[in-house]
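*Asks:* below are the sequence and a predicted model; questions follow.
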Amino acid sequence: MKWSRLICLLSVAQFAAMLPATAQKLPVIQQAAFKKDTFRIQSYGAKADGISLNTTAIQAAIDACNKKGGGVVLIPKGFWLTGPLVLKSNVNLHLAKNSLLQFTSDFNQYKLVKSEWEGVPQMRNQSPLSADNQQNIGITGYGIIDGNGDAWRMVKKEKLTASQWETLVASGGVVNEQGNSWFPTEKGFKASKMKNPGVIEPGKTDEFYESVKDFLRPNLLVFNKCKRILFQGVTFQNSPAWCLHPLLCEDLTLRGVIVKNPWYAQNGDGIDAESCKNVLIEDSYFDVGDDGLCIKSGRDEAGRKRGIPTENVIIRNTTVYHAHGGFVIGSEMSGGARNIFVEDCTFIGTDIGLRFKTTRGRGGVVENIYVNNINMKDIPGEAILFDMYYAAQDPVPMAGEKREAPKVQLLPVTEATPVFRNFRINNVICDGASKAVFVRGLPEMQISDIEISNLVVKAKQGIDIQEAKGITLKNVKLEIAQTAPLINIQNSSNIKFAGIAYEKADRLFTISGEGTKNIQLSGTSVTAAGEKAVFKDGAAANVLEIKK
């Protein structure tokens, strides 16, 4: 049996055993465990009428549970309105069936706190759910946690139907001068015109931060420097910004969870594991407004100074519906990411399937990423994307939007130069995408050492490789609408194609750039192609070797 045929039959654990030593052992995630002692929030004065604010009562139950050595704080069935809550060690916040924990839309209940946004220290509103330096904490059960994000978020007109937009504008708030964005409050609208209003810097007073408070949307959940965390069974939804944000945490398990945000939710990520170690995400569902399953580790100089990668991550048996990306690394990955295993996941309607993004200025090394058994359907963008020119835009242009390709120039390598290397992607099926594979590195730091095997893609465009080296694609089946060319290669070297199946192609290759060399094609029929290759922009014809 051929090596590539064998791999597709293996689990990630078996697959990893055949890989370099860095990938031979799956990480072990320590599990949280809780006493059975139960603290009922009604005993502390909570009322399930959807009107009474239960912050004090629920927090009192959490505090009492913690002081008595831990246990379960029970949210019974019913509608429970609350302000922000702080979880503590050895407490399992458990939501019963038919329970709704609704966070208030009263911004006055959320104090301004020193926090982070996209890896940079900033003032933010206190998160509805937070924990700092705690151990053995959980949120479990069967109920719903709603962050009331609609009260906080701006909305772009282009993401709503005409009737939805009219209804939103009629509800109040402020529309910008261009008439294309709606803001819930005047204060939030004014702050949106400022550059980084939440950044903590000399000269900004408490009064200033208060003046931009409405703009400083909180993440629904932020756990900072916590250990042994369990999220299980519950639904997290409608977050003001990111939904789940574990930061500098260790031993996190997320199991059987549903994460939901409106598809138009600005910054409505599902989970952003940032500078975390030992993470297990399994048997869960994401349907959100930005990236679904996302790995981060800080941004630019601040992330490099922290210098803590996200590492030892297992993601399996998880489905992502709408999202900017199904599984994503970056773009804030300045502390690095490594030893990440993704297996048996399905992405339906995500803008991009596998999305690896960064840009100059980030720095950081992303390496040892292993992906196995991925199903995709109806992907508007790329099925597999590596891009070192991330520009903080929605991955798929809106109707009528024009975007220019980035200017390619060679710059010096510095600590701010990002690195992508050593990815192994196996057994991916995608029914519908704009492009099958897109790899775009930097002239000074090419993306390197990527192997993609057992890939089946139906897409408008085929394979596009720019500024890369050491790329291997084998056992690839392409059904491509635009076949001139099927494969584009620009300024790349040591690129190997083995066993590429396709029905037809007007042109098999377009190869360009003086830096292009050593392109090999084997195990592939060239008779279905109108022409084999076109060479331009300094690429020599002898860089392509075709073997039987």
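*Replies:* Nice, I can see it. Given the structure is predicted, the values throughout are model-derived calculations rather than measurements.
*Asks:* drop to CA atoms for contacts and neighbour counts, all remaining ones
*Replies:* Noted.
*Asks:* the nearest residue to residue 127 once chain neighbours are set aside: which element?
*Replies:* In space, and not counting its chain neighbours, residue 127 is closest to residue 218: 5.1 Å by Cα to Cα, 6 or more residues apart in numbering. Counting by DSSP states H and E, no helix or strand carries residue 218.
*Asks:* ditto for residue 369
*Replies:* strand 365-377.
*Asks:* moving C-terminal of that strand, what's the next helix or strand?
*Replies:* Downstream of strand 365-377, the next assigned helix or strand under DSSP H and E is strand 382-387.
*Asks:* tilt between the next helix or strand after that following strand and strand 365-377?
*Replies:* Following strand 382-387 in sequence order, the next helix or strand is strand 419-431 (DSSP H and E). Between strand 419-431 and strand 365-377, the angle formed by their directions is 10 degrees, by axes from the mean of the first three to the mean of the last three Cα atoms, to 10 degrees.
*Asks:* which residues touch the very next helix or strand once past strand 419-431?
*Replies:* For strand 419-431, the succeeding helix or strand toward the C-terminus, using DSSP H and E, is strand 435-440. Residues from elsewhere that reach strand 435-440 (Cα atoms under 8 Å, 6 or more residues apart in numbering): 381-389, 447, 457-468, 478.
*Asks:* now the helices: where do they sit in the stretch 1-150 of the chain?
*Replies:* Ranges of helices in the stretch 1-150 of the chain, per DSSP state H, counting those that start in this stretch, are 3-7, 12-17, 55-67.
*Asks:* this is the comparison structure:
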Amino acid sequence: MEKILIFILVLLCLNTVECKKYSRFAKSAKYSAINCRKHSAVLTDFGGRGDGKTSNTAAFRAAIANLSKAAADGGALLIVPPGKWLTGSFNLISQFTLYLHNEAVLLASQDEADYPLIDPLPSYGRGRDAVGKRFASLIFGTNLTDVVVTGGNATIDGQGDIWWKKFRGNQLKNTRPYLFEIMYSNQVQISNLTMINSPSWNVHPVYCKDVIIEGLTIIAPVDSPNTDGINPDSCTNTRIRDSYVVSGDDCIAVKSGWDEYGIKFGMPTQHLSIKRFTCISPDSAVIALGSEMSGGIQDVRAEDITAINSQSGIRIKTGPGRGAYVKDIYVKGFKMYTMQYAFWMTGSYGSHPDEGYDPKALPIIQNINYRDIVGKNVTIAGDLAGIQGDPFTGICISNMTLDLASKSKILSDKPKKQPWNCTDIAGTSSRVSPQPCDLLADKQPGKSLDCAFPADTLPIDNVQLKTCKANV
């Protein structure tokens, strides 16, 4: 029946300029979004060519500029149809959805000229790769409301190898582009996409609120530099769901600014919910808190997390000069397979933006809760090092069983590492194996303690997505 309908539409269109408009509605795909849109267009309407060679930067910019007129009238949807679409950086708009067809591949340009230079983030004071400016991200936006980037698990290929070579060779004067960055915005959604080979970070919402990130597959070579998966940065009310990351750096890196710049800017990441997340990162963390955390990190809730062949499960990275706090952290339901560290806290992390930081700006690390943890082939249960004179307090670990790696897995020319190493911390434990260090001794032996996990629901968890239609 569908084929007959398409044939009739084609016949009706033979002698009319409306053919392109009608044929577009022959097929449709459903997707979930914060809001559906009243108006729509296809990238080819604006000269787009999906041959993998022609630059579509101008087509994206023209399409989005044209669709901005619909923002006040129900918003607009831009469809990227099947094909390979080479493009440089382009900016999003409010009340807008970018939908990538499941057979579409977005290819990031490898030409620096296709990425405008923008100022460093005010909470960082400089670029992260170099003291200069930053290349705008492939998909970028600022000061927006209600913006969605989604698709039928379409692929965004950052083609990052040329950027990695420049970074390793100290050839960059400005910070590499990310695949997705949105700033000072609210009601943000990025979902149901595959991202590969990002030049640096993949997904970076910064100074945002009400952010939904779900259904992402993010993959980069495990030796690629700084290819973090998802980096919520000075954001409030964020949820991360049902995603999978293979990375050369942290799979999720929670941030809020760098030393004196982050302290002055003073915008924390708070009310972050993470569920059903899987990570592979042999040299980094599944979930990292910091190291740039100078605006504060508070109320992070993570559950149903799986780590495979990763350096550490949860890592807190901070040090003198960072200031602010990491507090009210709750983790439960964590499965670990082949890990160097289950838990790692570092109070001596360096990496300062410049010499202007205050070494007396000491961070507060408190109320850290880990429960219901199982692990196999784990080398070190916990390496927890606070700061002398500024101990990390209120650490709680309960109902955790780790099977340690066999002796044959540890290099024979090095002394065997102890399963726990604890300095300048204070806390408690219950039903933990291997037995924790004395600083985490069971305060009520014989009694069963469960570390805290909030019973309430964050507002972002209550947001229900609508079922929308993209006529492709």
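*Replies:* Done, it's in. Predicted model, so just to flag it, every value in this text is computed and none were measured.
*Asks:* with both chains overlaid, what TM-score comes out?
*Replies:* Once the chains are laid over each other, their TM-score by TM-score structural alignment, normalised by the length of structure 2 reads 0.78; 388 aligned residues with a Cα RMSD of 2.2 Å.
*Asks:* returning to what we had before: neighbours around the counterpart of the residue nearest to residue 127 of structure 1 in structure 2, how many?
*Replies:* Taking TM-score structural alignment, residue 218 of structure 1 has residue 177 as its aligned residue in structure 2. Residue 177 of structure 2 has 27 neighbouring residues, counting by other Cα atoms under 10 Å.
*Asks:* my read is that residue 177 of structure 2 contacts residue 197, right?
*Replies:* No - counting by Cα atoms under 8 Å, residue 177 of structure 2 stays clear of residue 197, with 11.9 Å between them.
*Asks:* from residue 80 of structure 2, how far off is the aligned partner of residue 144 of structure 1 in structure 2?
*Replies:* By TM-score structural alignment, residue 144 of structure 1 lines up with residue 155 in structure 2. Relative to residue 80 of structure 2, residue 155 of structure 2 is positioned 11 Å away (criterion: Cα to Cα, to the nearest Å).
*Asks:* more neighbours, those two?
*Replies:* Between residue 155 of structure 2 and residue 80, counted using other Cα under 10 Å, residue 80 has the larger neighbour count: 27 against 23.
*Asks:* that one touches residue 43, doesn't it?
*Replies:* Yes - contact status for residue 80 of structure 2 versus residue 43: in contact at 5.6 Å, counting by Cα under 8 Å.
*Asks:* burial count for the aligned residue in structure 2 for residue 231 of structure 1?
*Replies:* Matched by TM-score structural alignment, residue 231 of structure 1 corresponds to residue 190 in structure 2. Neighbour count for residue 190 of structure 2, taken as other Cα under 10 Å: 23.
*Asks:* OK, contacts around residue 190 of structure 2?
*Replies:* Taking Cα under 8 Å, 6+ apart, we find residue 190 of structure 2 in contact with 148, 149, 150, 212, 213, 214.
*Asks:* let's see it at 10 Å
*Replies:* Residue 190 of structure 2 sits next to 33, 97-98, 147-151, 180, 203, 205, 211-216, 240 when contact means Cα atoms under 10 Å, 6 or more residues apart in numbering.
*Asks:* and for residue 178 of structure 2?
*Replies:* 89, 134-140, 158, 160, 198-204, 227-228.
*Asks:* I'd say the residue nearest to residue 127 of structure 1 and residue 118 touch.
*Replies:* No - Residue 218 of structure 1 lies out of contact with residue 118 (Cα atoms under 10 Å); the separation is 11.8 Å.
*Asks:* overlap in contacts, those two.
*Replies:* Both residue 218 of structure 1 and residue 118 are contacted by residue 242, under the criterion Cα under 10 Å, 6+ apart.
*Asks:* before we move on, the earlier item: list residues touching both of residue 177 and residue 197 of structure 2?
*Replies:* Jointly contacting residue 177 of structure 2 and residue 197 under the rule Cα under 10 Å, 6+ apart are 158, 160.
*Asks:* list residues touching both of residue 80 and residue 43 of structure 2?
*Replies:* Common neighbours of residue 80 of structure 2 and residue 43 (criterion: Cα under 10 Å, 6+ apart): 50, 60.
*Asks:* thinking again about what came up before, so what sits against both of residue 155 and residue 80 of structure 2?
*Replies:* Common contact partners of residue 155 of structure 2 and residue 80 (Cα under 10 Å, 6+ apart): 100, 101, 102, 103, 104, 105, 106.
*Asks:* which of the residues you listed has the largest number of neighbours?
*Replies:* Neighbour tally across those (other Cα under 10 Å): the maximum, 26 neighbours, falls on residue 100.
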